[in-house]
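J.: this one's sequence-less:
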């Protein structure tokens, strides 16, 4: 009986020491906790990132501009037609595309002519305000083609499309592309409703060449 008690006491002491060791165990050394070696014989190396195939990007090129036709059309405008309209300087300093702008005076609510015109590397940007909507006219000679594709044939047709802020009309002339955007000042039930397709296309048709090289 005494021997059994001694053995039981020894076992209890051993369990107590083990529990204490767990409670006060020091922080493990990273080297001691490293993952065991894989002895299966299989290669566990992390493979290098797979190389993605190189996809051809869309190509942007400058279009060929028919400057002779643009100069001829500008020269055909009468002095009375040009009077009061916004003009840009022609010649070598002109933008890289023929400039289309409204044929008549562009007036803001105050009655003063208010237009912002800015040449760009590939064309120009013009902005002017209106009562119901602001108008932005962009011209560019950049042609975007899909990889391996051919340049789409340009057309002088006026293409209307509604937008989240109003509407836009696009067309091509002299080998350049033009985009007119109408930005509504007010929304109706959360939707722009400031210009009809007929009005937008009529405005685009009324644009006149106002500068050329």
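T.: Noted; the coordinates are in hand. Remember, it's a predicted structure, so these values are computed and weren't measured experimentally. Numbers count the residues shown, from 1 in each chain.
J.: rest of the way, CA atoms for contacts and neighbours
T.: OK.
J.: what's the helix or strand for residue 61?
T.: strand 59-62 (DSSP states H and E).
J.: longest helix of this structure?
T.: When the chain is parsed with DSSP state H, its longest helix is helix 2-23.
J.: which parts of that helix are buried?
T.: When burial is assessed from 16 or more other Cα atoms under 10 Å, helix 2-23 yields no buried residues.
J.: same thing with stretch 140-158?
T.: For stretch 140-158, by 16+ other Cα under 10 Å, it's 140-144, 158.
J.: what lies in contact with stretch 174-190?
T.: With Cα atoms under 8 Å, 6 or more residues apart in numbering as the test, stretch 174-190 has contacts from 63-67, 69-70, 97-98, 131-142, 154, 165-172, 192-195, 200, 204.
J.: if we go to 7 Å?
T.: Residues outside stretch 174-190 that contact it (Cα atoms under 7 Å, 6 or more residues apart in numbering): 63-66, 70, 97, 132-141, 165-172, 192-194.
J.: quick one: end-to-end length of that stretch, please.
T.: 38 Å (Cα to Cα, to the nearest Å).
J.: next, the buried residues of it.
T.: The neighbour-count criterion (16+ other Cα under 10 Å) identifies 174-185 as the buried residues of stretch 174-190.
J.: so how far is the longest helix of the chain off the chain centroid?
T.: Helix 2-23 has its C-alpha centroid displaced from the chain centroid by 75 Å (Cα atoms, centre = their mean, to the nearest Å).
J.: next, the one to line up against it:
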């Protein structure tokens, strides 16, 4: 009985050893544990040193600027005094002194206004000048004067510019000029649409009306 018990114990021990050896062998033959995947590094795109930064807009070109004209009030007052005794009807009584517009007021004379449109004649002082409106038979006349001058940096002197500049427009014509340091615009607005066969006012007529403008107010 003792011999059988000893035999069983010995057999169990052998089986235990054999199982241990089998587990050790499987552990040695097992493939290595997989490591956690790590994100691959993405190489940064190569930069070409020859490439330059985007060019900025060129700010060295002409720049439009607005300025207030210097008015020659002495010349305007002298011209006003020279015509004070003349009978020239401009249609308006313009204020003088500090109440006058900030530019010498030039207005047309001898303008024929239809009786039905007499109430439409008007004069309006502005912060930078004035405008006058004369409703006519074939065309309306609008006179604008301003001390606000627009120019560009680097402009050449305009000493060779014509005294009066006539320009046809879609609605008639206009004449521009400068005097006493202020800028003036005389517009002729046709009552009817212009055609190739005829216009409501010719260049010669527009220039004659503009040349006959008289000074009607000054400071």
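T.: Done, it's in. This one's a predicted model, so the numbers in the text were calculated from it and none came from an experiment.
J.: quick one: which of the buried residues of stretch 174-190 of the first structure is nearest residue 110 of the first structure?
T.: Among those, residue 185 lies closest to residue 110 of the first structure (Cα to Cα), at 16.5 Å.
J.: residue in the second structure matching that closest one?
T.: In the second structure, residue 185 of the first structure lines up with residue 191, judged by TM-score structural alignment.
J.: could you check how far the most centrally placed residue in the second structure is from residue 154 of the second structure?
T.: By Cα atoms, centre = their mean, the second structure has its centre lying nearest to residue 64, at 9.6 Å. To residue 154 of the second structure, residue 64 of the second structure is 10 Å away according to Cα to Cα.
J.: the strands in the second structure, which residues?
T.: Listed in chain order, the strands of the second structure (DSSP state E) span 64-68, 105-107, 122-125, 129-134, 139-146, 148-152, 165-168, 172-179, 182-190, 214-217.
J.: aligned partner of residue 9 of the second structure in the first structure?
T.: Checking with TM-score structural alignment, residue 9 of the second structure has no match.
J.: which one in the first structure is aligned with residue 105 of the second structure?
T.: That one, residue 105 of the second structure, aligns with residue 99 by TM-score structural alignment.
J.: in contact with its match, which residues?
T.: 209-212.
J.: residue 84 of the second structure: neighbouring residues, count only.
T.: 11 (other Cα atoms under 10 Å).
J.: once you drop chain neighbours, what's closest to the residue nearest to the centre of the second structure?
T.: Leaving aside its chain neighbours, residue 64 of the second structure sits nearest to residue 152 (4.3 Å; criterion: Cα to Cα, 6 or more residues apart in numbering).
J.: how close does residue 26 of the second structure sit to residue 96 of the second structure?
T.: 118 Å.
J.: repeat for residue 184 of the second structure
T.: 19 Å.
J.: do residue 13 of the second structure as well
T.: 133 Å.
J.: and the residue nearest to residue 64 of the second structure, what's its match in the first structure?
T.: Checking TM-score structural alignment: residue 152 of the second structure goes with residue 146.
J.: its match touches residue 58, doesn't it?
T.: Yes: in this structure residue 146 of the first structure lies within contact range of residue 58 using Cα atoms under 7 Å: 4.9 Å.
J.: which residues touch residue 177 of the second structure?
T.: Residue 177 of the second structure sits next to 163-165, 183-185 when contact means Cα under 7 Å, 6+ apart.
J.: who has more neighbours, residue 26 and residue 96 of the second structure?
T.: Legend: neighbour count by other Cα under 10 Å for residue 26 of the second structure and residue 96, higher for residue 96 (14 against 11).
J.: distance of the equivalent of residue 179 of the second structure over in the first structure from residue 145 of the first structure?
T.: The equivalent of residue 179 of the second structure in the first structure is residue 173 (alignment by TM-score structural alignment). Distance, residue 173 of the first structure to residue 145 of the first structure, by Cα to Cα: 18 Å.
J.: do residue 213 of the first structure as well
T.: 26 Å.
J.: ok, now residue 100 of the first structure?
T.: Distance from residue 100 of the first structure to residue 145 of the first structure, by Cα to Cα: 24 Å.
J.: what of residue 154 of the first structure?
T.: Taking Cα to Cα, one finds residue 154 of the first structure at 12 Å from residue 145 of the first structure.
J.: what's the answer for residue 12 of the first structure, then?
T.: Going from residue 12 of the first structure to residue 145 of the first structure by Cα to Cα gives 84 Å.
J.: again with residue 197 of the first structure
T.: Plainly put, residue 197 of the first structure is 28 Å away from residue 145 of the first structure if you go by Cα to Cα.
J.: repeat for residue 184 of the first structure
T.: Here residue 184 of the first structure is placed at a distance of 31 Å from residue 145 of the first structure (Cα to Cα).
J.: for residue 19 of the second structure, give me its contacts.
T.: Contacts here follow Cα under 7 Å, 6+ apart; on that basis residue 19 of the second structure touches nothing.
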